[in-house]
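K.L.:
Sequence below, structure please.
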Amino acid sequence: MPMVMKPMYRFEKMDGLGNDFMLLDADCQDKTCTLPPTAQAIRRWSDRRRGIGFDQLIYLYKQQDTQYYQFFNADGSPAEQCGNGQRAIALYLKNKQLAMPITIEGAGGPVQLNHQDDDHITVSFTQTYQYEKKQLSLLGMPVTAYLVDVGNPHCIILSADVEGEALAEKAALISAYFDSGINVEMMQIISDHHVRVRVYERGAGETLACGSGAAAVAIVLRHYFKGQQDIKVSMPGGDLQVLLSAECDKISLIGPARSVYQGQIYD
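P.N.:
Okay, here's the model as predicted:
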C-alpha cells in the first residue's frame, strides 16, 4: 500500500513581550493543507512538549487586495483580538517588504499597523467599546469587576499586589460568571499613568502579556480613576505603552515584537 504523506505546514514562531505565537500565512501553504487549520491540529501544535508551543495561533489570508487575520487560542477556540499578535503580524508583513502603515481586517475589526523599528511597533484601532461595573463574589468576598470589551471581553479586578495573587484560581471563579468565558486581568495601580497587570487569557491560561488586556486596563484607569491618556502597562513579559484618545475610542499600543524562527510541521 502506498504511503500517504500528511500535509506539511510552513510557519513562523513569533513573540511580543513573551506572548508567543505560531503564524501561518495562507500564501505559503500547499494546496493539500486544511486552511484555516482544525482545532485538533491547533491543540496538538500548541503543546509545549510534543508540538511547537504557543499562546495563540495567527492565521493570515488575503481576499482580493485586503489582508485578513484570524486568531485562535491554544485550545483551538477562536479569539477575536490580540494586540501583541497584531504587532507580530506587523513585523511579519514588514519583513515581507510590505509598505507601512497597513490596515488589516478581521473579527476584531480593522486595525492599522505601523513599524518604526522592532521595539516600536504600533497597533491602532478605532471602535465603540463597552464598559460597565459589576459586583461579584470571589472566595466569599464581594469584589468590583470592571468589564471592558475592546473587540474581545475582559474582566479587570483591582489588586494591592498582583504578584501575590492566586490568579488561576480566581480567574476560574470569575470566568464561571460568563457563559462564553472571559479574559481576566488583576490590576495594581501605581500612578495615574502606570499600572502593573497579570493576565489570564480565555482559552490560553496565564500569559506573560496581553495587548488587548493592556488596552482594557488603560480604559479602566482612564474612566474610573482619572488616568492619563498615555499609560504604561507593566506585565511579566515587559512594558507596553497605551495611548488613548480623549474619549478612549481610538487606542494605540506601542511595543516590541520578535521573529524567533521559521519551521515546518505535519498536520
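K.L.:
Could you use CA atoms for every contact and neighbour count after this?
P.N.:
Will do.
K.L.:
Can you list the residue ranges for helices in this structure?
P.N.:
Taking DSSP state H as the criterion, the chain carries its helices at 39-46, 83-95, 167-175, 211-224.
K.L.:
how about those in TSV, adding distance to Thr144 and mean neighbour count?
P.N.:
Below are these laid out as TSV (distance: least, CA to CA, whole Å; neighbours: other CA atoms under 10 Å):
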stretch	distance to Thr144	mean neighbour count
helix 39-46	34	19
helix 83-95	25	24
helix 167-175	11	17
helix 211-224	12	24
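K.L.:
Could you also give me the structure for this next sequence, so I can compare it with the first?
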Amino acid sequence: MHKHTADTGRLRFSKMHGAGNDMIILDLRNAQDPSRELCKYLANRNKGIGGDMVLGVKAPRNPLSVASFDIWTAQGESSRQCGNGARCVAAWLVRAGVTDACEFTLDSPSGTHRVRVMEGGTYQISMGAPNFSPAAIPVFGFTEPQADYEVEVAGQNLVCAAVSMGNPHAVIDAQDKDYPIPAVGSALQNSGYFSPDVNVGFVQLESRNKIKLKVYEYGAGETLACGSGACAAVAVLARAGRVDRSVDVELPGGTLEVTWESDLSAMYLSGPAEFVFDGELAHAVV
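P.N.:
Take a look at the predicted model:
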C-alpha cells in the first residue's frame, strides 16, 4: 500500500489554482513521493480530483528557505518549473502557518525563488533569468542562440523563438495566424528539435504593456494559464524590443504580470493563488 502520511495512510490534499492553472498540493514533509499511477489518478478530472499537475511540499533544500516543492505532470512525469504552482505553494505555506513573513524564499527543482506576499491574495515570485542558449533550453541542431528558429514540423516550415525558464519553451508569434494549438504543440514536442517536455506558447501582441498568450504544456495539453510560459513570452518579446519591461499577460484563465528589469536580471511573476477546496482520500492508491 502506498503510505501517504506517517499516521493514517490517508492522503490529504489542497486543490488550488493560479489564473485557472489548477493543481493538487500534497504535504510530503512526512510522506513519500506519489507514484506515477497516483499522480495520474489524482489529476484525472473524471475519476480523481482533477488538475494540470501535482505539487508536493517538502522540507527546504536551502537552509535559508522556508520549504521546497517538487512537481509532477498529470501523467506522473517530473517537471522542473511551475510559476503558478510556486505561488500556490507560497500561499499554502502562509495559510498553514509555516511562515508569516511578507518576504521569504522557496526551493523548486529549478532553483530558489524569492516570494513577496502582496495585497488581495496576490503573490510575486522570482523566476530566475531566462536562458537563450540552445544547449540550455535545449533546442537541437543549433550551436548559437537565434532570434527565431526555423524548423520543419509535420511537413511544414515553422518559425519559433526558444528560451529556458528552468524548463524549455518554444514561443510562436500568432499575431496574424490562427494556429491549431493542440496539433502544433504536440507536433513540436515530438519533432526532435526540442526535448519532448517543451512547452509551446502562442502569443499575440496587444500593446507594449500587454500581450495575449495560450500555452500547450508538457503533460497537460492546452491550459488556462502557464506562469513560466508567460515569462518566456515576455522574455522573447522584450529581447526583440517589442514590449516594455513590465507586461500584463492575458491568458484564458486570467491575467499575470511579468516584470524584467534588464536582460541580466531575474524575471518576476505576479498573480493570484487561490484555494478551491481541501480534502482527504479515504483509501490509498497504488
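K.L.:
TM-score of the superposed pair?
P.N.:
With the length set by TM-score structural alignment, normalised by the length of the first structure, the two chains reach a TM-score of 0.90; 257 aligned residues with a CA RMSD of 2.0 Å.
K.L.:
one step back: so which of the helices of the first structure comes closest to Lys250 of the first structure?
P.N.:
helix 211-224 (10.3 Å; CA to CA).
K.L.:
end to end, how far does stretch 219-229 of the second structure reach?
P.N.:
Using CA to CA, to the nearest Å, one end of stretch 219-229 of the second structure lies 14 Å from the other.
K.L.:
Let me see the contact set for the residue positioned nearest the centre of the second structure.
P.N.:
Nearest to the geometric centre of the second structure sits Cys82, at 2.6 Å (CA atoms, centre = their mean). Neighbouring residues of Cys82 of the second structure by CA atoms under 8 Å, 6 or more residues apart in numbering: 71, 226-228.
K.L.:
closest to Gly263 of the first structure out of the helices of the first structure?
P.N.:
helix 39-46 (12.2 Å).
K.L.:
which secondary structure elements does that closest one contact?
P.N.:
Using 3 or more CA pairs under 8 Å, 6 or more residues apart in numbering; DSSP states H and E, no helix or strand is in contact with helix 39-46 of the first structure.
K.L.:
Could you tell me where that helix falls in the second structure?
P.N.:
Across the second structure, the stretch matching helix 39-46 of the first structure (TM-score structural alignment) is residues 36-43.
K.L.:
What mean distance separates that stretch from the matching residues in the first structure?
P.N.:
Here stretch 36-43 of the second structure, set against the first structure after superposition, deviates by a mean of 0.8 Å using mean CA distance after the TM-score superposition for the first structure.
K.L.:
Tell me which residues are up against that stretch.
P.N.:
Outside stretch 36-43 of the second structure, the residues touching it (CA under 8 Å, 6+ apart) are 23-24, 47-54, 72-77, 285-286.
K.L.:
before we move on, what about stretch 99-112 of the second structure?
P.N.:
By CA under 8 Å, 6+ apart, stretch 99-112 of the second structure touches 60-62, 64-71, 79-81, 86, 90, 93-94, 113-118, 166-167.
K.L.:
Next: stretch 181-190 of the second structure.
P.N.:
153-154, 194-200, 202, 216, 221-222.
K.L.:
Could you tell me where that stretch falls in the first structure?
P.N.:
Aligning stretch 181-190 of the second structure against the first structure (TM-score structural alignment) gives residues 167-176.
K.L.:
coming back round to it: just give me the closest of the contacts of Cys82 of the second structure to Leu11 of the second structure.
P.N.:
Ile71 (16.9 Å).
K.L.:
so that closest one touches Gly83, yeah?
P.N.:
No - using CA atoms under 8 Å, Ile71 of the second structure is not in contact with Gly83, being 11.0 Å away.
K.L.:
tally of neighbours for Leu57 of the first structure?
P.N.:
A count of nearby residues for Leu57 of the first structure, using other CA atoms under 10 Å, gives 30.
K.L.:
Which residue is the nearest non-sequential neighbour of Asp27 of the second structure?
P.N.:
Val57 (5.0 Å; CA to CA, 6 or more residues apart in numbering).
K.L.:
Provide a list of residues in contact with the one you found.
P.N.:
25-29, 67-70, 89.
K.L.:
Closest one of those to Gly271 of the second structure?
P.N.:
Val89 (13.0 Å).
K.L.:
check contacts around that closest one.
P.N.:
Val89 of the second structure touches 25, 57, 69, counting by CA under 8 Å, 6+ apart.
K.L.:
That one matches what in the first structure?
P.N.:
By TM-score structural alignment, Val89 of the second structure lines up with Ile89.
K.L.:
Arg242 of the second structure too?
P.N.:
In the first structure, Arg242 of the second structure lines up with Lys226, judged by TM-score structural alignment.
K.L.:
Count the neighbours of its match for me.
P.N.:
Neighbours of Lys226 of the first structure using other CA under 10 Å come to 11.
K.L.:
for the one 3 residues further on, same thing?
P.N.:
When neighbours are counted by other CA under 10 Å, Gln229 of the first structure registers 20.
K.L.:
what sits against it?
P.N.:
Counted by CA under 8 Å, 6+ apart, Gln229 of the first structure has contacts 193, 222, 242-246.
K.L.:
And Asp70 of the second structure, by the same measure?
P.N.:
55-58, 78-80, 108-109.
K.L.:
so how far is Val234 of the second structure from the counterpart of Leu240 of the first structure in the second structure?
P.N.:
Aligned counterpart of Leu240 of the first structure in the second structure: Leu256 (TM-score structural alignment). From Leu256 of the second structure over to Val234 of the second structure the distance is 11 Å, taken as CA to CA.
K.L.:
With the flanking residues excluded, which residue is spatially nearest to Ala216 of the first structure?
P.N.:
Using CA to CA, 6+ apart, the closest residue to Ala216 of the first structure is Val148 (5.9 Å).
K.L.:
what does the one you found align to in the second structure?
P.N.:
Using TM-score structural alignment, Val148 of the first structure pairs with Val163 in the second structure.
K.L.:
Could you verify my assumption that its match touches Ala170?
P.N.:
Yes - assessed by CA under 8 Å, Val163 of the second structure is found in contact with Ala170 at 6.7 Å.
K.L.:
Identify the residues contacting Asp25 of the first structure.
P.N.:
Per CA under 8 Å, 6+ apart, neighbours of Asp25 of the first structure: 10-11, 59-61.
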